[in-house]
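# next input, structure requested:
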Amino acid sequence: PGLEALKKLANIRKGAFLGGRDIAFKLAPRLNAPGRIDDPDLTLKLLLERDPLRAKVYAEKIEALNRRRREIADGIMKDALERTRALYGERPRTGIVIDGEGYHPGVLGIIASRLADRFGVPAIVLGYEEGIAIGSGRRAGAFNIHGALLDCAEYLIGFGGHEAAVGVRLEPSRVDAFREAFAARSESLGTAPSPPLDVDIEVGGAFELPTVEELGALEPLGEANVSPIFALPAIVEEAKPVGEGGAHLKLRLKVGRRYISGFAANYSEAPPEPGASIRAVGELGRNTFYGRDQLEVSIERLISDP
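As a prediction, this is how the structure comes out:
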C-alpha cells in the first residue's frame, strides 16, 4: 500500500511499467527525503504499513518533505553556482571544492552531483557542523574521486566512499589548502579530450528505432546491466535551451518516420537549426508525458552531419 500511494503522488500510473529511471528519478528521491532532512523512520513506516489509509498519510508526509528537500537544494545550488563562478570562472577546468555556511548536510551530495553534471568536473561540497567542515563529493566521467582523496589525505580528518562518491571531514582552516590540492590532483581534466563513446547500436538500415515496449525488455538497467548507447541519424524539428541560464538543450527529432524528444545536459554549443541533419548519440529511455509513454534520447554527443 505504501509504494502504491507514493507511486500515485509521483504520477506513476497504476499498472504502468516501472523501469529503472522511474525508481532512480521518481521513487528513490522521495524515499530518501525523510532521511535527508527529517526522520528516516517515516520511510520505514510507509514501507511496512498494511493499511492503505495510513499508508496514504505517510506518503503525503514524505511528498511534503520531498518538496521541502527540493526547495533547500535549489537554494543551496543557486549559492553554490555563484561561488563556483567566483572561484573557478564560467567553465572550471579542474575539480571544484565549494563551501558555505548554512548548507544543509542532508543535500550536500545532491549539490555535488548537480555541479559535477553541470560542469563536467568532480565536485565536493562542504557545510559546517559543530566546528568541522563536512561534505560530500561526486565524480565526473571516469575520474576516481576516492583515489584523488588518497593523494589529499594530509588535509583531511577523515574520508570514505568509492570511485564515484565520497564523504569528507576536515578542519575549516584547511579548506583553502584542500581546495588547491584537489584542483592540482585533477588539473588535467580541462584539457583532456572527451573519452571515446562506444556505440552499441547504429539505428538505420537493418535496425529500426525500438518501441517503448522493446526497450523495457532490457530492464532492469544499472551498474551491472548498463543501458546501450544508440547512434541516431535525425532531422532537427526544434531545439531550444532550457534550465537555469539555458544550460541544457531540449530537442524534437525526426528519426526515420518517427518523432522522439531529445535532451542534452550541459550543452554549451550553439543549438542546431531546424531542418539540420545530426547524429544524436546517447541512451534511449522512456519519458511519460501527459500519461503517454514516449521515447527520449539522453544525448551524450551531438554531431552535425555535413
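
# please make it C-alpha for all contacts and neighbour counts, starting now.
OK.

# so G109 is in which element?
helix 108-119 (DSSP states H and E).

# which outside residues touch stretch 134-152?
105, 108-109, 112-113, 116-117, 120-128, 159-170, 178, 181-182, 185-186 (C-alpha atoms under 8 Å, 6 or more residues apart in numbering).

# distance between the ends of it?
15 Å (C-alpha to C-alpha, to the nearest Å).

# doesn't P92 make contact with P122?
No - between P122 and P92 no contact is recorded; they are 10.1 Å apart, counting by C-alpha atoms under 8 Å.

# surely D99 is in contact with A123?
No - shown here, D99 and A123 do not form a contact pair, counting by C-alpha under 8 Å, at 10.9 Å.

# please identify which of P122 and P92 sits among more neighbours.
P122 (30 against 18; other C-alpha atoms under 10 Å).

# one more sequence to fold, the one below, so I can look at both together:
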Amino acid sequence: MHFKWIYEPPAPEQENAANELGNKLGISPLLSSVLIRRGINTESAAKRFFRPQLNDLINPFLMKDMDTAVDRLNDAMGRKERIMVYGDYDVDGCTAVALVYKFLQQFYSNIDYYIPDRYDEGYGVSIKGIDHAHETGVKLIIILDCGIKAIEEISYAKSLGIDFIICDHHVPDETMPPAAAILNPKRPDDPYPFKHLSGCGVGFKFMQAFAKNNGIPFSQLIPLLDFCAVSIAADIVPVVDENRILAYHGLKQLNKNPNIGLKAIIDICGLNGRELSMSDIVFKIGPRINASGRMENGRESVNLLVEKDFICALKEAKHINEYNEQRKDIDKQMTEEANVIVERIESQGRHSSIVLYDENWKKGVIGIVASRLTEIYIRPTVIFTRDGNFATGSARSVTGFDIYSAIKNCRDLLINFGGHTYAAGLTLKWDDLPEFRRRFQQYVDENILPEHTEAMLNIDAMIDFKDITRKFHAELKRFSPFGPGNPKPLFCTTGVYDFGTSKVVGREQEHIKLELVDSKSNNVMNGIAFGQSGSARYIQSKHSFDIAYTIENNIFKHNDVQLQIEDIRPTNGDEDWEG
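Have a look, this model is predicted:
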C-alpha cells in the first residue's frame, strides 16, 4: 500500500514562532514546530505537555452522580453488605475490575469480582451474573466498562434488592438504566470537562473520589496507575488531557514497579530490561490480557492482575500466553478466509464498506479480523458470526467516519448494540443480516467522504539525516506517551540512497532492512520497512527515493536509533518505480 503524503511547509511567521518557542524550551525548532502543529503554542502549555502533573487531574466530583456513587459505596461498607466488582472481558474491563477490586480490598473484605463468559453470557450485564450475585448475597454491584444500556437486566437486579453503580464510557441511549448512580462522562447531562476516559479511567475517578471523601491519601492510588496506562493504550482512547496524565504516570509505574500480574506478563513477553512504551502495551501486553476472554473466560486475566505472588502470577501468565498463541492461529485463518470473500465480492464491484459473516468464525476473534480488514482496505468493516438464531458482530471504522452512528441508523433491526465512534459491538437475528448489510452500506455510501477511505500520512516535518542527533532523539522521547490525539511525529527525508547493504528479511521475505544515506551528511541511518519488500528492487538500483518515517529506539543497539519507514516513494516520480 502506498500513501498520499500530506505536508504543509511552515509559513515564515510559523517558523519565527517555532524558533521563539524552541529557544524558551531549549529544544530543536523542528520539534517546537511539531508542538505548534499540535496546538501547543506557549511555554507553559509545552511544560504541562512534557511534564504532566497528577495535581492537574480533574476533581472527580465534577462528574455527575459521583457524590451519589461515593455515598452508596460508603453506605454498603457501613452496613457490611457484600459488594461485587463486575466488568467486561476485554483489556479495559479487566484492568478496571483489577484496579477497583485491589483498591477497595485494602479497606473492605466482603468483596468479590465477576467477569461474564463471552460464549455463555455475552457482552455486558447478564441475568446469570445477577443470579450469581443474588445467590451469594451481593447487595451492590460496581459495574465497569459496560452497563450503560442494561435497562432490563438492572431492573431485574433491583427487583432482587441489588443496586448498581455504573462506571462506563460508552455512548448512552436516551433512556438509562435504573442504577443507584451512573458515572459516564459521555452522558449528555454530565458537566465533566473531559469526555474520553477509558472504562478503567472512570473506575479510577470513582476510587479517587472515594479516597478523597474518606481521607485516604492519593498516594495509595498511584501504584494502580499502571492499570490505567494499559487500558488507555489497549482501548485506543485519545492520549490527551487527563488521559495523558494518567498514561504518563501509569507508564512510569509500569516501568518502575508494576503490579505483580503485569510484571509476569512483561516477563513472558520478553520485555524485561527495556523501557516500556504504549506500543509495547498495544502489541504485547494488551493482546495477552485479552486472550483469555477471547478464547475462554476473562476472569483468568483478572485472577492474574490481582495476584500477589509472583511465582503464581508467572504460572498464570504462561497459561494466558498459550491462549494468545491459539488466538494468533485462529486470527490468521479467519483473516485469510475473510480476505478471500472480500476479493470475490470486489470482483463484482467496489463497496464503500465491508460486511461479512460466517457461522463458523470464533466470536472472540471477530473484532481483531474487523480491525485487520479496516487497515487493509481502509473501509468501515463489520464482521459477524453465528450464536444460535442470532448474529454477533464487531465493527471497526476508519479515521473520520462514525461507525456507531451508522449502526444506530439500523437500530430497528438490532437486539442490542453499543460502542464508540470507531468501534462497536452489535447483535441481531441471523436472518436479518442481508437487510442489515444493505442498510448499513447504504448509510456509509451516503455519509462517507473520499478522504476517509484514502491512505494518508500526515507529515510533521521535513528533515535531513544530519538533524537526527542523540539530543534530537532524547527531545523527541519527551513527546511520549503516544496514541490517538498525540501520534508519533512523522518525518520525511527526500533524495535518500541505499548505502549498498539493504536487504530483504523476514520469514516470508516481506520486510526490508535498510542502511541509507542522504546528500546532506555522511550519516548512515538504519531503517526497517515492514511489509514493503516490493520496493527492494528499486532501492537496490541506486536511484534516489523519499521516505516517511518515525524515529524509534534500536532495541539491538543501545542508545542507537532506527527509522521505522511507513512509506517509500521515488524522488520526483521516477518512471522506473515498481513498488
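
# so after superposing, what's the score?
Remark: TM-score between the superposed chains equals 0.83 [TM-score structural alignment, normalised by the length of the first structure]; 302 aligned residues with a C-alpha RMSD of 3.4 Å.

# ok, back up a step: of the contacts of stretch 134-152 of the first structure, buried ones?
105, 108-109, 112-113, 116-117, 120-128, 159, 161, 164-170, 178, 181-182, 185-186 (16 or more other C-alpha atoms under 10 Å).

# in strands only, show me these.
Counting by DSSP state E, these place 123-128, 159, 161, 165-170 in strands.

# corresponding residue for E375 of the second structure in the first structure?
Taking TM-score structural alignment, E375 of the second structure has D117 as its aligned residue in the first structure.

# tally of neighbours for E244 of the first structure?
8.

# same question for N11 of the first structure.
Using other C-alpha under 10 Å: N11 of the first structure sits among 12 other residues.

# how about D329 of the second structure?
10.

# repeat that for E135 of the second structure.
Counted with other C-alpha under 10 Å, E135 of the second structure comes out at 9.

# next: L65 of the first structure.
Neighbours of L65 of the first structure using other C-alpha under 10 Å come to 21.

# can you tell me how far E208 of the first structure sits from P228 of the first structure?
E208 of the first structure is 15 Å from P228 of the first structure, by C-alpha to C-alpha.

# out of the two, which sits in the more crowded spot?
Higher neighbour count among E208 of the first structure and P228: P228, with 16 against 13, using other C-alpha under 10 Å.

# aligned to that one, what sits in the second structure?
Using TM-score structural alignment, P228 of the first structure pairs with P489 in the second structure.

# how about R21 of the first structure?
R21 of the first structure maps onto S279 in the second structure, by TM-score structural alignment.

# who touches that match in this structure?
A233.

# for I528 of the second structure, same thing?
511-514, 562-565.

# between those residues, which sits nearest G199 of the second structure?
Distance to G199 of the second structure, by C-alpha to C-alpha, is smallest for Q564 among those, at 31.5 Å.

# which SS class is R36 of the first structure?
At R36 of the first structure, secondary structure determined by DSSP: H, G, I helix; E, B strand; the rest coil is helix.

# tell me how many other residues crowd the counterpart of it in the second structure.
R36 of the first structure maps onto R294 of the second structure when the alignment is built from TM-score structural alignment. Neighbour count for R294 of the second structure, taken as other C-alpha under 10 Å: 25.

# now R294 of the second structure: closest residue in space that isn't a chain neighbour?
The shortest distance from R294 of the second structure to any non-neighbouring residue, by C-alpha to C-alpha, 6 or more residues apart in numbering, is to G364 (4.0 Å).

# how about I265 of the second structure?
Nearest non-adjacent residue to I265 of the second structure (C-alpha to C-alpha, 6+ apart): A317, at 5.6 Å.

# tell me the counterpart of that neighbour in the first structure.
Counting by TM-score structural alignment, A317 of the second structure corresponds to A59 in the first structure.

# got the contact list for its match?
By C-alpha under 8 Å, 6+ apart, the residues touching A59 of the first structure are 2, 5-6, 9, 46.

# same thing with G131 of the first structure?
So G131 of the first structure contacts 171-172 (C-alpha under 8 Å, 6+ apart).

# what is the aligned counterpart of it in the second structure?
Checking TM-score structural alignment: G131 of the first structure goes with N389.
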